[in-house]
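Colleague: Structure, please.
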Amino acid sequence: MRQYKKIALYCAASLSLLAAACWPVTSLLRLPSPTALIGLALELRPFSQSYVYFDSAPFAASTNPQSLQTSSPAQSTSPSPFLSQQVAWRNGATLDLAQFLGQTHTDALLVIHRGQLVQELYPLGATRETVFPSYSVAKSILSDLTGIAVQEGKLSLSDPVRKYLPYLPEKFDSLKVNDLLNMHSSIHVDEKYDSVFSQIAYMYITTDLKRFVRGLGTTPFTPGEGFVYRSIDYLLLGMVVSAATGEPLTRYLQDKLWQPMGAQYPASWSVDSDAGAVEKSFCCINARAIDFARFGLLHLRRGQANGKAVLPESWMQRPEQVGVADADFAYGRGWWLPRRATNGQDYTAIGIHGQYIYIDPVSDTVIVKLSDHGAEQDEALTVAAFHSIVASLSAAKN
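Modeller: Alright, predicted model coming up:
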């Protein structure tokens, strides 16, 4: 046993020396510390806790939290009796709800139906206090911030992007704000999550996002290409909103959305670095599940919270379809639009590894599901399971 401890100490010492030697290299390449890189590469933490490797900008909770009526005990460990115990699943079969939550590695499941919190479930040991990263759910939130900026007259969707980002390469002169909002930019920064050498991987970890953007001059650009899902569009959109409003994106979120909607807890937005302070606006808002649920409820309430208008009512309609991703989902203004077995009104935010804020105005339901699942795994099946939950709620309440 002593020999194993000695070997472990030698290994730890060697890794420490290697990390120290690598520090200047990572700084030169605008990368996080070697310690953070090792943690990310080896997945030493679950995906739901990877935000700890990055710097972040905090924003405050509301001074007037929006109360939520509840019909079940908070932070329960078993599904509510209101929820269907069987959900639609693969190949037309059904799956027990607990099995569904287990197979999709669910950290949190919250359901608000007709204004009541009917489920707040943390199957893997998290609590209401646990912070979770949004991943690309942040795109839907940024879409709403864009709507606020438009309503305030701070920008127009027809504005050229270089009006706000003059350091962007000149070849992007034709690029409009609306192209970013609806992912029509045609900038070829591919979404290759399976390669640590991809542009999206570097964009996620770099400590200098402005330098990354200035380097887009060598990136292929095909105007008129149409809808292609690319996170670069929402990185640029966040920079545009920040420049147009004259505020850091985090402060704009805090003042215009987080506090007015009555968020119970403070939160943060991951940034490239404390020095750069550019929000990773294509992802990475770190918050409690209950406040993500409040954001969804804001959509059901036509942008109203605590008796006040927070979001433009016109922005609260189901987004118009601007492109089709596949047989299961279309896309519109930062939101995914289910194409199968729906009432035609539901829409959802989706983040990598199984993050969802699902909104169904017809049944007056919000479902928040936060997970440690595969990169883009079982998304259509998960939405089909949400349909089962909605159907059981509607039947139980009628």
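Colleague: use CA for all of it now, contacts and neighbours both
Modeller: Fine.
Colleague: by contact count, what packs against the lengthiest helix in the chain?
Modeller: Looking across the chain with DSSP state H, the single longest helix is helix 2-28. Under the contact definition 3 or more C-alpha pairs under 8 Å, 6 or more residues apart in numbering; DSSP states H and E, helix 2-28 sits against helix 34-41.
Colleague: Flag every buried residue along the helix it packs on.
Modeller: Going by neighbour count (16 or more other C-alpha atoms under 10 Å), the buried part of helix 34-41 is Pro34, Thr35, Ala36, Leu37, Leu40.
Colleague: How far does stretch 381-394 sit from its chain's centre?
Modeller: Put simply, stretch 381-394 sits 21 Å off its chain's centre (C-alpha atoms, centre = their mean, to the nearest Å).
Colleague: Quick check: buried residues in it?
Modeller: 381-390, 392-394.
Colleague: Equivalent analysis for stretch 364-377, please.
Modeller: By neighbour count with 16+ other C-alpha under 10 Å, stretch 364-377 contains the buried residues Asp364, Thr365, Val366, Ile367, Val368, Lys369, Leu370, Ser371, Asp372, His373.
Colleague: for the stretch 101-250 of the chain, what spans make up the strands?
Modeller: Assigned by DSSP state E, counting those that start in this stretch, the strands in the stretch 101-250 of the chain fall at 106-113, 116-121, 131-133.
Colleague: got the buried residues of helix 34-41 as a markdown table, with distance to Leu9 columns?
Modeller: A markdown table is the format used below for the buried residues of helix 34-41 (distance: C-alpha to C-alpha, whole Å):
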| residue | distance to Leu9 |
| --- | --- |
| Pro34 | 19 |
| Thr35 | 17 |
| Ala36 | 20 |
| Leu37 | 21 |
| Leu40 | 22 |
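Colleague: Which one of those is nearest to Ala98?
Modeller: Leu40 (29.6 Å; C-alpha to C-alpha).
Colleague: want to throw the strands of the stretch 101-250 of the chain into JSON lines with mean neighbour count and distance to Leu68?
Modeller: Output for the strands of the stretch 101-250 of the chain, formatted as JSON lines (neighbours: other C-alpha atoms under 10 Å; distance: least, C-alpha to C-alpha, whole Å):
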{"stretch": "strand 106-113", "mean neighbour count": "24", "distance to Leu68": "9"}
{"stretch": "strand 116-121", "mean neighbour count": "23", "distance to Leu68": "6"}
{"stretch": "strand 131-133", "mean neighbour count": "24", "distance to Leu68": "19"}
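Colleague: out of those, which comes closest to Gly344?
Modeller: Closest to Gly344 of the strands of the stretch 101-250 of the chain is strand 106-113 (C-alpha to C-alpha; 18.4 Å).
Colleague: Can you list the helices and strands that that closest one packs against?
Modeller: With contacts taken as 3+ C-alpha pairs under 8 Å, 6+ apart, strand 106-113 sits against strand 116-121, helix 289-300, strand 365-371.
Colleague: want to put them side by side, so please do this one too:
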Amino acid sequence: MSATLTAEKLPPLPAQPVGVPWPTDEWPLGDLPPNMDKARFARLMGHAFAATPPADLGETFGVVIVKGGRLVHEQYAADHGPDVTCPSWSKAKSITHALAGILAGDGKLDIHGAADVPEWQGAGDPRRAITLDLLLRMSSGLAFREDYVPEHPSDVIEMLWGAGKDDTAQFAASFPLAHEPGAYWSYASGTTNIVSRCLARAAGAHGSDFEAFMRARLFEPLGMTSPEPKFDAAGTFIGSSFCFCTPRDFARFGLLYLRDGVWEGKRLLPEGWADYARRPTWQQADAENPYGAHWWLGIAGDGSFSANGYEGQYTVCVPDLDMVVVRNGKTPLEQRENPRAWIAEVVDCFRGA
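Modeller: The predicted structure is shown next:
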């Protein structure tokens, strides 16, 4: 049931406009488009950055908007700024997707082969049928409970701060199947940490060595100087949740995917890898929102795709507008849908008055 790289036609990804420099060293600046709804846009920004954080959004730390490869709007709360790192939470999952692409491009990873998970190699273990593709599409079938309310049974809280914190991948890989692999979609942070360890094994690098790989192959080519990835005691990048960055660097990462994995004329991600991220995964009818491969779909209109994180962290790519929108903040759990709606409204301002 997992989608393939060629299963469906996707809207094209825009190339970097001729004459617009890449933001490797610094962001080229631009103006807001004259035909956008500037009054509505100003109201939305005023609401988000009100002196007293609004109840429906909570705190907004920073917003960065890139259009046509240029930084056209940037705004921060009083205690933040362009050099202050913000939490990624689950936006780190999309960074993990990029690292998987780099290793696949190196020929060290086969996403359609069985995942390299030692805990699943016993004779007759049904988890041996789980591929890396199924993990990236959150379709492994593992019985992992993704809940962020402390008093609720939560495997993700136990993984990050409880019994699983020293070896997040081993903890996540220990769960049995609840469904046949590929037959059920279930968003699970444990899945990403299993992927992260698979990447480390493929690269032959753990802990500081894997961090050096991340920096040399992904962050440094983009000019991302702020990332702070976190590792567990076993040396696995906690790709489910922890890669702090500035909003500008989150925007650089979004632009890489909007540019189809190409940066300054050099292909960093394999051809088709960005399309793989945004190709819809099969989901059962009651699934929460459309999903691709470690990227969410449709937050800002058809064809948009996004890295989403807890408490309202978003990096949204909008191909038809050649646009990246980053929002970092701290939104209460009970208001978690509101930043999505706010971002959709912001993007809609650029579709014309």
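Colleague: Out of the buried residues of stretch 381-394 of structure 1, flag the one nearest to Thr342 of structure 1.
Modeller: Each of the buried residues of stretch 381-394 of structure 1 was scored against Thr342 of structure 1 by C-alpha to C-alpha, and His387 proved nearest at 7.7 Å.
Colleague: Show me what the closest one lines up with in structure 2.
Modeller: Taking TM-score structural alignment, His387 of structure 1 has Ala344 as its aligned residue in structure 2.
Colleague: wait, its match sits on Asp302?
Modeller: No. Using C-alpha atoms under 8 Å, Ala344 of structure 2 is not in contact with Asp302; the gap is 11.1 Å.
Colleague: quick revisit: would you reformat the helices and strands packed on strand 106-113 of structure 1 as TSV and include distance to Gly351 of structure 1?
Modeller: As requested, those are exported to TSV (distance: least, C-alpha to C-alpha, whole Å):
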stretch	distance to Gly351 of structure 1
strand 116-121	19
helix 289-300	13
strand 365-371	9
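Colleague: wait, which of the ones you listed is closest to Pro248 of structure 1?
Modeller: Pro248 of structure 1 lies closest, by C-alpha to C-alpha, to one member of those: helix 289-300, at 20.3 Å.
Colleague: quick one: that closest one aligns where in structure 2?
Modeller: Going by TM-score structural alignment: helix 289-300 of structure 1 matches residues 247-258.
Colleague: and the gap between the spatially most central residue of structure 1 and Phe172 of structure 1?
Modeller: In structure 1, the residue lying closest to the centroid (C-alpha atoms, centre = their mean) is Val137, at 2.2 Å. Val137 of structure 1 sits 26 Å away from Phe172 of structure 1, taking C-alpha to C-alpha, to the nearest Å as the criterion.
Colleague: so what's Thr85 of structure 2 closest to, chain neighbours aside?
Modeller: Thr246 (4.2 Å; C-alpha to C-alpha, 6 or more residues apart in numbering).
Colleague: ok, now which ones touch that neighbour?
Modeller: Contact analysis of Thr246 of structure 2 by C-alpha atoms under 8 Å, 6 or more residues apart in numbering lists Pro82, Asp83, Val84, Thr85, Cys86, Ser226, Pro227.
Colleague: any idea how far Gly62 of structure 2 is from it?
Modeller: Taken as C-alpha to C-alpha, the span from Thr246 of structure 2 to Gly62 of structure 2 is 9 Å.
Colleague: so who does Ala104 of structure 2 touch?
Modeller: Contacts of Ala104 of structure 2 (C-alpha under 8 Å, 6+ apart): Asp110, Ile111, Pro270.
Colleague: about what we covered before: can I get the strands of the stretch 101-250 of structure 1 in JSON lines including distance to Ala98 of structure 1?
Modeller: Shown next, in JSON lines, are the strands of the stretch 101-250 of structure 1 (distance: least, C-alpha to C-alpha, whole Å):
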{"stretch": "strand 106-113", "distance to Ala98 of structure 1": "10"}
{"stretch": "strand 116-121", "distance to Ala98 of structure 1": "11"}
{"stretch": "strand 131-133", "distance to Ala98 of structure 1": "21"}
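Colleague: So for Glu279 of structure 1, which of the ones you listed sits nearest?
Modeller: With C-alpha to C-alpha, the closest approach to Glu279 of structure 1 among the strands of the stretch 101-250 of structure 1 belongs to strand 131-133: 13.5 Å.
Colleague: what stretch of structure 2 lies opposite the closest one in the alignment?
Modeller: Going by TM-score structural alignment: strand 131-133 of structure 1 matches residues 85-87.
Colleague: quick one: contacts of the matching stretch?
Modeller: Outside stretch 85-87 of structure 2, the residues touching it (C-alpha under 8 Å, 6+ apart) are Phe61, Ser226, Pro227, Phe242, Cys243, Phe244, Cys245, Thr246, Pro247, Gln313, Asn328, Gly329.
Colleague: same thing but 6 Å
Modeller: Contacting residues not belonging to stretch 85-87 of structure 2 are listed as Phe244, Cys245, Thr246 [C-alpha atoms under 6 Å, 6 or more residues apart in numbering].
Colleague: now the helices: where do they sit in the stretch 201-350 of structure 2?
Modeller: Applying DSSP state H, counting those that start in this stretch to the stretch 201-350 of structure 2 gives helices spanning 208-214, 220-222, 247-258, 273-278, 338-349.
Colleague: Pull out the buried residues from the second one.
Modeller: When you say that, I think you mean helix 220-222 of structure 2. For helix 220-222 of structure 2, by 16+ other C-alpha under 10 Å, it's Leu222.
Colleague: That helix vs structure 1, average offset?
Modeller: By mean C-alpha distance after the TM-score superposition for structure 1, the fitted helix 220-222 of structure 2 averages 1.3 Å away from its aligned residues in structure 1.
Colleague: ok, and what's touching that helix?
Modeller: Contacts of helix 220-222 of structure 2 (C-alpha under 6 Å, 6+ apart): Thr24.
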